[in-house]
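> sequence plus the predicted model coming up.
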Amino acid sequence: MGATFAISVFVICYMFIISEKINQALIALAGGTLLLLTKVYSLEDALNNYIDWETIALLFSMMVLVSITKKTGIFSFIAIYFAQRVNGNPVALLVGMAILTAVGSALLDNVTTVLLFVPVMFTITNMLHLPTFPYLLTIIFSANIGGTATLIGDPPNIMIGQAVEHLTFLSFLNHLGPIVLIIFISMLIFVSHHFKKQLIMQTRSVNELHHMKPASYLKKSPMIYQSIVVLSLTIIGFILHPIIHVDLTTVAVSGAILLLLLTEKELATEKVFQEVEWITLFFFIGLFMLVGGLQEVGVIDELASYIIWATSGDLPLTALLLLWVSGIISQIINNIPFVAAMIPVIKEFQTYGMADVDPLWWSLALGACLGGNGSLIGASANVVVAGLAEGENKAISFFQFLKYGVPLVLFSLVVCTIYVYIRYLLPFLHGL
């Protein structure tokens, strides 16, 4: 009875989350609260066992760091300066913005990156009288692909990194970076060629662009130097995690607190906290509670047993099945709750005799992050960009996005299948 109820609450909440008719965070929290009221688990269990406070703290800290840095105008400066350097060439601008977005998503996170670059892109495309859809589509794809490469680039990776201690920032970059680069370059070649005829440069508009002064967007104060230094030190701390043995959350929290202290006189802490994406944080909390209900009643254990049964405990088959299942499901629903549900499942595999489950973690990360490109609700970055576009009266059609997203995901999964098989599964099969 308990299992049926927990599953029902989980599924119903999922349906409401997908419909987007009611705030997603509110739905997730309501579902979690219902599990508490019906005593599926206790408040103590929720707080101590199921809500991953390390992930919440890491996200919060990065939001604080980027919120303060954004106030300096450095991100707007970079975008406009680059547009001028490529002389307003539409194709070069598309490629350049894609690279900036991918790198930004890898070093910060994809949601933060699109929040920074999309408004600037609207300014530039409006000035140059260019269609916005090719740029928005490319930004979404670049954000999700770039975010796949690092531990902090995409929320699913953050969750995996927090759940598996030995998977460090450099581990993600080493294992996922090569395949991400291949997929990113392939995507870039396709979009730049496909939209080339729509991207026509207008001389008058380019002249207006050159009259813009990038430096005018910079806030001339100590805060700009403080922000850049602290943000850089935080990223270096992530990279040096295996050497300094300080966990990622501690590094991020330390960086956020330090920057808040340094900039308190110029920017009140209250104002910084007002710009934190609280809805996103509470959405995560609610999702952790929903998945905790499934763990409490044994659904996760049963799911792990079923996958082991379906694949006969074969590591190569399990890895490839996980890659494709996560990639396909992430096109239909947001990848965050799916990864939250699968993390304990993979952990259960070790109790069934799988000694090395790292290939499963990489398969899950690749499938969930890249699968998010399939639809407008597949990843958080997609939802954010769609909302910004609608606010500018340049709404992205769900099916218009699907036309490009689904083929990209299928291509990505095929390439990842080859990569996972050659890099991880062949050595396993040959006992290396």
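Thanks, I have the structure now. Here the structure is a predicted model, which means the values were calculated and not measured.

> every contact and neighbour count from this point should use C-alpha atoms.
Noted.

> now what about stretch 320-333, what contacts it?
Contact with stretch 320-333 is made by 18, 335, 338, 360, 363-364, 366-375, 377-379, 406, 409, 413, 417, 420, as judged by CA atoms under 8 Å, 6 or more residues apart in numbering.

> what about that stretch, distance to the chain center?
Offset of stretch 320-333 from its chain centre (CA atoms, centre = their mean, to the nearest Å): 16 Å.

> give me the contact list for stretch 30-44.
G2, A6, V9, F10, C13, G286, L287, M289, L290, G293, E296, V297.

> ok, stretch 111-127 next?
63, 66, 70, 75-76, 79-80, 83, 101, 104-105, 131-132, 135-136, 139-140, 143, 154, 205, 208-209, 380-381, 384-385, 388.

> please indicate which of the contacts of stretch 320-333 are buried?
335, 338, 360, 363-364, 366-375, 377-379, 406, 409, 413, 417, 420 (16 or more other CA atoms under 10 Å).

> which of those residues fall in helices?
With helices taken from DSSP state H, the overlap with the buried ones among the contacts of stretch 320-333 comprises 335, 338, 360, 363-364, 366-371, 406, 409, 413, 417, 420.

> in the residues you listed, find the pair that's most separated.
L360 and V406 (23.0 Å; CA to CA).

> alright, now check it against this:
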Amino acid sequence: MSTVLAIAVFVVAYVFIATEKLPKTAVALAGAGVVLAFGVTDSADAFYSDDTGIDWDVIFLLLGMMIIVGVLRRTGVFEYIAIWAAKRAKGSPLRGMILLVLITAIASAFLDNVTTVLLIAPVTLLVCDRLDIRPTPFLIAEVLASNIGGAATLIGDPPNIIIGSRAGLSFNDFLVNMTPIVAIELVAFTLALRWVFRGSFAVDPARAAEVMRLNEREAIRDPRLLVKCGAVLLAVFAAFVGHSLVPIEPSIVALPGAGILVLLSRVEPRDYLAGVEWETLLFFAGLFVMIGALVKTGVIGNLAELAAKATGGNALVAVMLILVVSTLLSGVIDSIPTWAKMSPLVLALTQDIPDPAHSEALWWSLALGADFGGNMTAIGASANVVMLGTAARSGSPISFWEFTRKGAQVTLLTVLIAAPYLWLRYFVFG
């Protein structure tokens, strides 16, 4: 009964979120309330369990970075970067999108995807405002690039950290095996931008010429505060990048960083808290509880196990099936416990495959599916949800289906490229 109820609540909530008949935060909290009220999960599972509870590391990472961004916004640095980017693109929306996409993808390889999105979104909104063009295509393109770029390294995306830990894979292992395919995917995605976002690049020549005459240095309003923000951000980023060497969770870095910056800046609480997207944080909390109910009742584990058994001992079939299943799961259910459940099953499969190259390919297949699959729907990755929340607060809301139509196309493109890469590298030349 608990299993049926957990599935029913998640499906109904997903339908409401997808159709946008009700506010997604209200739906997520209501779904969480139902599974708690009917005993499918309890407070210990929802609030304290690593496997089935709210991922507080994600919540507090978001909170800390939102506060930092709120303070940083007061310096005028986002306006500076926006004018600089628009001028480097010579007022061309397509060149501007390519520039912002490349910056986002590269940054996401070394920072948490959510952090990158929180920093790039204000710049994008200002670029589009200066050029008087719709920001939605740019925001969607950037978050898709974030999920692609984050696949390149051990620390670029949360699933990579889990997979690296379970498989004993190092930072260098990810660089050697994942960075080449991510580079190929990024080139393909950049070439596809004109087609995926066709109709989004018209701009008034007079507005573009006006931007070219602006002096970006005049945008900086508080140089002293900018220096303080720069020092704190540098320390925070260094701790993020050093995560693979020193096991400190990003949330433990972001929250103290936010606190130190608030003390140094002496900004009023109403100013730095104004940038916190409380609805997004609550949406995540509700979603985590509903997904935790699916994990607790064994739904996620059973699905993964069925997929693992379907391989029939064939290494190539196993690699391709894991790629497809992990892509679909990541697109529908963005949750670290999902990958915590998938990893032991992949580990068991590797023990039945004698060829080291073939067995290692299972892990890279899982990583690629987990990372690229996050682009499939609007709730497929944490960065997607954050970007949608930022867009809504800016007055340029992105609908579930608008994102998903673009994201599904990019997911299909990336998976179609990843499949032959895995075959060629680990089975033909491996």
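That came in fine, so what should we check first? Quick caveat, the model's predicted, so the values are computed rather than measured.

> before we move on, back to that, which one among the ones in helices among the buried ones among the contacts of stretch 320-333 of the first structure gets closest to K196 of the first structure?
Closest approach between those and K196 of the first structure, by CA to CA: V406, at 20.9 Å.

> isn't that closest one up against L376?
No. Using CA atoms under 8 Å, V406 of the first structure is not in contact with L376; the gap is 10.8 Å.

> would you mind getting the average deviation of the one helix or strand N384 of the second structure maps to from the first structure?
N384 of the second structure belongs to helix 382-393 when elements are defined using DSSP states H and E. When the first structure is overlaid, helix 382-393 of the second structure sits 6.8 Å from its aligned residues on average, using mean CA distance after the TM-score superposition for the first structure.

> the stretch 51-200 of the first structure: helices as residue ranges?
Using DSSP state H, counting those that start in this stretch, the helices of the stretch 51-200 of the first structure run over 53-71, 74-85, 90-107, 110-128, 133-148, 155-163, 169-194.

> of all those helices, which one comes closest to L260 of the first structure?
helix 53-71 (8.1 Å).

> so which bit of the second structure is that closest one matched to?
Mapped onto the second structure using TM-score structural alignment, helix 53-71 of the first structure covers residues 56-74.

> residues of that stretch that come out buried?
Quick answer for stretch 56-74 of the second structure (16+ other CA under 10 Å): 56, 58-74.

> weed out the non-buried ones from the contacts of stretch 111-127 of the first structure.
63, 66, 70, 75-76, 79-80, 83, 101, 104-105, 131-132, 135-136, 139-140, 143, 154, 205, 209, 380-381, 384-385, 388.

> corresponding residue for A418 of the second structure in the first structure?
Checking TM-score structural alignment: A418 of the second structure goes with C416.

> distance of the residue lying closest to its match once chain neighbours are set aside relative to G293 of the first structure?
Take C416 of the first structure and drop its neighbours on the chain: the residue closest to it by CA to CA, 6 or more residues apart in numbering is I179, 7.0 Å away. Computed with CA to CA, to the nearest Å, the distance linking I179 of the first structure and G293 of the first structure is 35 Å.

> neighbour count winner among these two?
Of the pair I179 of the first structure and G293, G293 is the one with more neighbours under other CA atoms under 10 Å, namely 29 against 20.

> these two touch, right, A107 of the second structure and T115?
No. The criterion here is CA under 8 Å, and A107 of the second structure misses it with T115 at 9.3 Å.

> how far is stretch 199-216 of the second structure from where the chain is centred?
30 Å.

> next: stretch 226-237 of the first structure.
So, by CA atoms, centre = their mean, the centroid of stretch 226-237 of the first structure is 20 Å from its chain's centroid.

> dump the residue contacts of the aligned partner of M97 of the first structure in the second structure.
Under the alignment (TM-score structural alignment), M97 of the first structure pairs with L100 in the second structure. Taking CA under 8 Å, 6+ apart, we find L100 of the second structure in contact with A85, I120, T124, E142.

> measure the residue of the first structure most remote from its centre to L128 of the first structure for me?
Relative to the centre of the first structure, the most outlying C-alpha is that of R204, 37.6 Å out, by CA atoms, centre = their mean. From R204 of the first structure across to L128 of the first structure, the span is 8 Å (CA to CA).

> over to A149 of the first structure?
Going from A149 of the first structure to L128 of the first structure by CA to CA gives 32 Å.

> who has more neighbours, the two?
A149 (32 against 22).

> which single one of the ones in helices among the buried ones among the contacts of stretch 320-333 of the first structure is nearest to N48 of the first structure?
Nearest to N48 of the first structure among these, counting by CA to CA, is F338 at 21.2 Å.

> could you find the closest non-adjacent residue to M97 of the second structure?
F138 is the one closest to M97 of the second structure (CA to CA, 6+ apart), at 6.1 Å.

> just tell me what T190 of the second structure corresponds to in the first structure.
Counting by TM-score structural alignment, T190 of the second structure corresponds to L188 in the first structure.
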